[in-house]
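Q: whatever this is, show me its structure:
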Amino acid sequence: MPINIPDRLPAAQVLTTENIFVMGHERASSQNIRPLKVLLLNLMPKKIETEIQIMRMLSNTPLQVDVDLLRIDNRPSKNTPEEHLNAFYRTFEEVEQQNYDGMIITGAPLGLVEWNDVVFWQRMKTIIDWANKHVTSTMYLCWAAHAALYTLYGIDRKIRQEKYSGVYPHQVLYRNHPLMRGFDDVFWVPHSRYAEINADEVEEKTNLQILAASPQTGVHLVASPDGRQLFITGHPEYDPETLHNEYVRDSAAGLNPAVPENYYRDNDPSKEPLVRWRSHGNLLFSNWLNYFVYQTTPYDLQQLKPVALAAKLS
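A: Down below sits the predicted model:
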C-alpha cells in the first residue's frame, strides 16, 4: 500500500526517487476505493489445486480482491469434476463484455506441443487480444507467458531437449522497478518447462524490460513499460509439494525424470523439499496488485483504454 505523508516533507522526494509509492494528502483525501476485479483463466489440468495456489497469493494483501474464474472452453476435464467447473467457472462469452482490473493466465502442460496443434489455440489468441482492451494489467505464467510473447510480439520460444525442473536462483536486473520492490538481489523460483525465451530477441524487437533472469534458466520476468503486461516464465505460485508430485508422476509413468534441481534437502528425493521461494512469490503478487493494478486502474472500468504494444519503432 502507498504511504500517505505531507506533500512537501523531504522524505517524500527521497522515497519517490527510490520508486516507493508516496501518496500526497490531496490525493489521499480525494481517492475513490472499491474492490479490485481480477479474472483468473485457469489452464492447468488440476484446476482446484491451481486455484488454491493463486488465491493464496492474491490474499496476501490488504486490498479486497473479487475473483472470477474462467475456463478456456467447455471440453470435459479429466482432473476436475464437471460440477465444480459448472458451479464456479464462467465461459468467455459470459465475461467478454466486461472490464477487469487484473487478469492472471496460468501455465499449461503444453510445452512440447506446436502452437497450432493446441486445441484451444485460436481461443487463446482471442483472449490475449481481448485482455489488452479489457484488463488494466495481465499476468501471464509459464506457458501462457510464452504464448503471449509469441502472439503479441512474434517472439517464439526455443524448445529444449531437457526440461528445466527445480528451483533456481535469479538475479534482479532493475533494482528500482516497482515490481522488484523489496526483492533480494538473488531470489529463488520454481521452474517446470521445456521452453525458453531468447533475451536478445526481447531487447531487439520490443521495448519490454527484462526485470529478472537466471544464469541457468534464462529470462524469467518481463514487463511492459506501463506494467500492463507481465510475463513470468516460472511458477512463483507453486506449493512445496508441486514439483515433488510432478516428479513422482513422471517416474511412475516410466519417463525417468531428472531429480528436480536445488529442491530436495541434500538433493535427496527421499527428503522433504526445501522451500525458499515462498516469500518472493508472495511479494511479486503483492507488488503487481499494488503498483500495476490498484494504483493504475481507473475507478470506472468503462474508462479503461487499450494497451499500446511495446514494439520497437523501426
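
Q: going forward, measure contacts and count neighbours with C-alpha atoms only.
A: Noted.

Q: residue 44 sits in which helix or strand?
A: Assigned by DSSP states H and E, residue 44 falls within no helix or strand.

Q: which one is it nearest to, not counting chain neighbours?
A: Spatial nearest neighbour of residue 44, excluding adjacent residues (C-alpha to C-alpha, 6 or more residues apart in numbering): residue 108 at 5.0 Å.

Q: list the contacts of that neighbour.
A: Counting by C-alpha atoms under 8 Å, 6 or more residues apart in numbering, residue 108 touches 43-45, 142-144.

Q: same thing but 6 Å
A: Residue 108 makes contact with 43-44, 143, according to C-alpha atoms under 6 Å, 6 or more residues apart in numbering.

Q: quickly note the distance from residue 294 to residue 256.
A: Taking C-alpha to C-alpha, to the nearest Å as the measure, residue 294 and residue 256 are separated by 45 Å.

Q: between those two, which one's more packed in?
A: A side-by-side neighbour count of residue 294 and residue 256, using other C-alpha atoms under 10 Å, places residue 294 first with 23 against 11.

Q: quick one: neighbours of the nearest residue to the more buried one once chain neighbours are set aside, just the number.
A: Nearest residue to residue 294, sequence neighbours excluded (C-alpha to C-alpha, 6+ apart): residue 36, at 7.2 Å. If you count neighbours by other C-alpha under 10 Å, residue 36 ends up with 19.

Q: quick check: residue 36 touching residue 65?
A: Yes: between residue 36 and residue 65 there is a contact under C-alpha atoms under 6 Å: 4.7 Å.

Q: host element of residue 281?
A: Using DSSP H and E, residue 281 sits in helix 278-287.

Q: centre of the chain to that helix, how far?
A: Chain-centre distance of helix 278-287: 11 Å, with C-alpha atoms, centre = their mean, to the nearest Å.

Q: what's the neighbour count on the nearest residue to residue 195 once chain neighbours are set aside?
A: In space, and not counting its chain neighbours, residue 195 is closest to residue 159: 4.5 Å by C-alpha to C-alpha, 6+ apart. The tally of other residues near residue 159 (other C-alpha under 10 Å) stands at 15.

Q: what is the neighbour count of residue 206?
A: Residue 206 has 17 neighbouring residues, counting by other C-alpha under 10 Å.

Q: and it, how far from residue 146?
A: As for residue 206, its distance to residue 146 is 15 Å (criterion: C-alpha to C-alpha).

Q: next up, for comparison:
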Amino acid sequence: MPIRIPADLPAQEILNGENIFVMDMMRAAHQDIRPLEVGILNLMPNKIETEVQILRLLSNTPLQINIDLIRIDNQAPKNTPKAHMDAFYHAFDDVADKRYDGLIVTGAPLAHLEYEDVKYWDRMTTIMDWARRHVQSTMFLCWAAHAAIYHFYGINRRLREDKLVGVFSHRVQDDKNELMRGFDPQFDAPHSRYGEIPASAYDDVEELEVLATSAHTGPYLIASLDKRLVFVTGHPEYDPDTLEQEYWRDVQAGLAPKVPQHYFVNDDPSNDKNVTWRSHGTLLFTNWLNYFVYQNTPYDLNTLSSSSS
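A: All right, here's what the predicted structure looks like:
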C-alpha cells in the first residue's frame, strides 16, 4: 500500500522512479480505509533530501499513510527553497490540535551546542511534551534521540573529541522485542555524530530498554516499554552516498574530516562504498509502523490516551 503525499512534492517523482508506490491525495481520498496519520518534524537543513530518505523507508508497508511535513519555526533553511517550505510544510501551531499515529523527529546539525543554547529548544521541548499526549509512538533520530532522552529522563550526552562517523556493526540485545523482529543478530548502521551516551546511563531507567548496541557506537536503539518512544542514535535512513557527500563537503570546507570508518572499501575515499545497512533500516521502520504504531493505535485518534514519562 502507498504513502499519501501532496501531488507536487518533489519526492514523488524520485520515489516513482524507484518503483515505490506513492499516492497523491486526490486518489487516496477515494479509498474507504482509515490511513495512519504520521508527522515528520524535519530539522535537517536539506529538507528535500531527508524527506526522500524517510518516505522511502515508510513506503515498504501494506498500510496507507498520510504524511504531514512539519517545520519547527518560520526561518528559511539554507539548503531548501522557501517556496518548497511554504508549499509543503505545516507550522507546528497549525497541527498542534491534531493527533497522530506516529511522529518522526529527524536529526539536526547541532552537535556542539548545549541543548538550552539551541535557538528553538523551548519549541522543541513543547513539541516533545505535546507528542506524549498527541502521538501513539514517536521515533527520534540521532541528535533528536539524545535531545529527547535528555528532556524526558535527564540523561545528558557527552561530546567526543573526534566525530563518530562511518558504518558500524551492532548486536541485537532483545530478539523478542517486536522492533527487532526479523533482524539478524548482528547488523550494520551508519552514524555521524559527536554526542554519545554510555550504556550504563540507562541501567537505572526502568521505563527504557536498550534493544541494540555496539562496542564502537554504544547504544543504538532504545525504546520505552510502553512503545510510545523510540530513540535511534544513528542514521538508518541514510542513502548510500550520504556519508560520502558529508565527507567531501567537509574536505572542501577545509575541516580535515576523518574518513568514515568501514564505509569506503579499505577506508579509502577513492574506492567504492560498502552499503550494508539499507535492508535493516527498512525493517526497523516497517516494524515500528506495524508493532509500535498500527497494532497499538486506536481507530479513533481522539481517544488516544496521554502518557507521562
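
Q: post the TM-score for the overlay when you can.
A: Scored against TM-score structural alignment, normalised by the length of the second structure, the superposed chains reach a TM-score of 0.89; 279 aligned residues with a C-alpha RMSD of 1.2 Å.

Q: what about the helices in the first structure?
A: All helices of the first structure, identified by DSSP state H, fall at 10-17, 25-30, 47-58, 82-88, 92-95, 121-134, 143-153, 199-205, 242-252, 278-287.

Q: deepest-packed of these, please.
A: The highest mean neighbour count among the helices of the first structure, using mean count of other C-alpha atoms under 10 Å, belongs to helix 143-153: a mean of 21.

Q: contacting residues for the closest residue to residue 62 of the second structure other than its chain neighbours?
A: Distances taken as C-alpha to C-alpha, 6+ apart place residue 1 nearest to residue 62 of the second structure, at 4.4 Å, with adjacent residues excluded. For residue 1 of the second structure, the contact set (C-alpha under 6 Å, 6+ apart) comprises 62-64.

Q: for those residues, give me JSON lines that also has distance to residue 77 of the second structure and neighbour count.
A: Formatted as JSON lines, these follow (distance: C-alpha to C-alpha, whole Å; neighbours: other C-alpha atoms under 10 Å):
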{"residue": "62", "distance to residue 77 of the second structure": "33", "neighbour count": "11"}
{"residue": "63", "distance to residue 77 of the second structure": "32", "neighbour count": "19"}
{"residue": "64", "distance to residue 77 of the second structure": "30", "neighbour count": "21"}
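
Q: check contacts around the nearest residue to residue 161 of the first structure once chain neighbours are set aside.
A: Excluding its sequence neighbours, the residue lying closest to residue 161 of the first structure (C-alpha to C-alpha, 6+ apart) is residue 194, at 7.1 Å. Residues in contact with residue 194 of the first structure, defined by C-alpha under 6 Å, 6+ apart, are 111, 159-160, 163-164.

Q: buried by neighbour count, from those residues: which ones?
A: Neighbour counting with 16 or more other C-alpha atoms under 10 Å marks 111, 163-164 as buried within these.

Q: including distance to residue 127 of the first structure, could these go into JSON lines?
A: Listed next are those as JSON lines, based on distance: C-alpha to C-alpha, whole Å:
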{"residue": "111", "distance to residue 127 of the first structure": "19"}
{"residue": "163", "distance to residue 127 of the first structure": "28"}
{"residue": "164", "distance to residue 127 of the first structure": "27"}
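
Q: for those residues, which one is nearest residue 220 of the first structure?
A: Of all those, residue 220 of the first structure sits closest to residue 164, with 12.3 Å by C-alpha to C-alpha.

Q: who's in contact with that closest one?
A: For residue 164 of the first structure, the contacting residues are 192-194, by C-alpha under 6 Å, 6+ apart.

Q: redo that, cut-off 10 Å
A: Residue 164 of the first structure is in contact with 190-196, 216-217, 234, 258, 260-261, counting by C-alpha atoms under 10 Å, 6 or more residues apart in numbering.

Q: same thing with residue 246 of the second structure?
A: 165, 192, 257, 260.

Q: equivalent analysis for residue 287 of the second structure, please.
A: 61, 178-182, 293-294.

Q: just the closest of these to residue 12 of the second structure, please.
A: residue 61 (16.8 Å).

Q: tell me where the stretch 101-250 of the first structure has strands.
A: For the stretch 101-250 of the first structure, the strands defined by DSSP state E, counting those that start in this stretch cover 135-141, 158-172, 186-196, 209-214, 218-223, 229-232.

Q: measure the mean distance from the last one to the second structure post-superposition.
A: In the superposition with the second structure, the average deviation recorded for strand 229-232 of the first structure is 0.3 Å (mean C-alpha distance after the TM-score superposition for the first structure).

Q: which residues of the second structure does that strand align to?
A: Mapped onto the second structure using TM-score structural alignment, strand 229-232 of the first structure spans residues 229-232.

Q: so how far does stretch 111-131 of the first structure reach from one end to the other?
A: End-to-end distance of stretch 111-131 of the first structure (C-alpha to C-alpha): 22 Å.

Q: quick one: distance of that stretch to the chain centre.
A: The chain centroid and the centroid of stretch 111-131 of the first structure are separated by 17 Å under C-alpha atoms, centre = their mean.

Q: now swap in stretch 186-199 of the first structure and tell me
A: When distances are taken as C-alpha atoms, centre = their mean, stretch 186-199 of the first structure is centred 13 Å away from the chain's centroid.

Q: now it: buried residues?
A: By 16+ other C-alpha under 10 Å, the buried positions in stretch 186-199 of the first structure come out as 187-197, 199.

Q: for stretch 299-309 of the second structure, same thing?
A: 301, 304.

Q: so which residues make contact with it?
A: For stretch 299-309 of the second structure, contacts defined as C-alpha under 10 Å, 6+ apart pick out 34-37, 98-101, 129-136, 152-153, 207, 224, 226, 228-229, 296-298.

Q: quick one: which of the strands of the stretch 101-250 of the first structure is nearest residue 79 of the first structure?
A: strand 186-196 (19.2 Å).

Q: for that closest one, give me the average deviation versus the second structure.
A: Once fitted to the second structure, strand 186-196 of the first structure is off its aligned match by 0.3 Å on average (mean C-alpha distance after the TM-score superposition for the first structure).

Q: one step back: with distance to residue 173 of the first structure added, can I get the helices of the first structure in CSV?
A: What follows is the helices of the first structure, written out as CSV (distance: least, C-alpha to C-alpha, whole Å):
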stretch, distance to residue 173 of the first structure
helix 10-17, 17
helix 25-30, 32
helix 47-58, 23
helix 82-88, 39
helix 92-95, 36
helix 121-134, 26
helix 143-153, 19
helix 199-205, 13
helix 242-252, 27
helix 278-287, 15
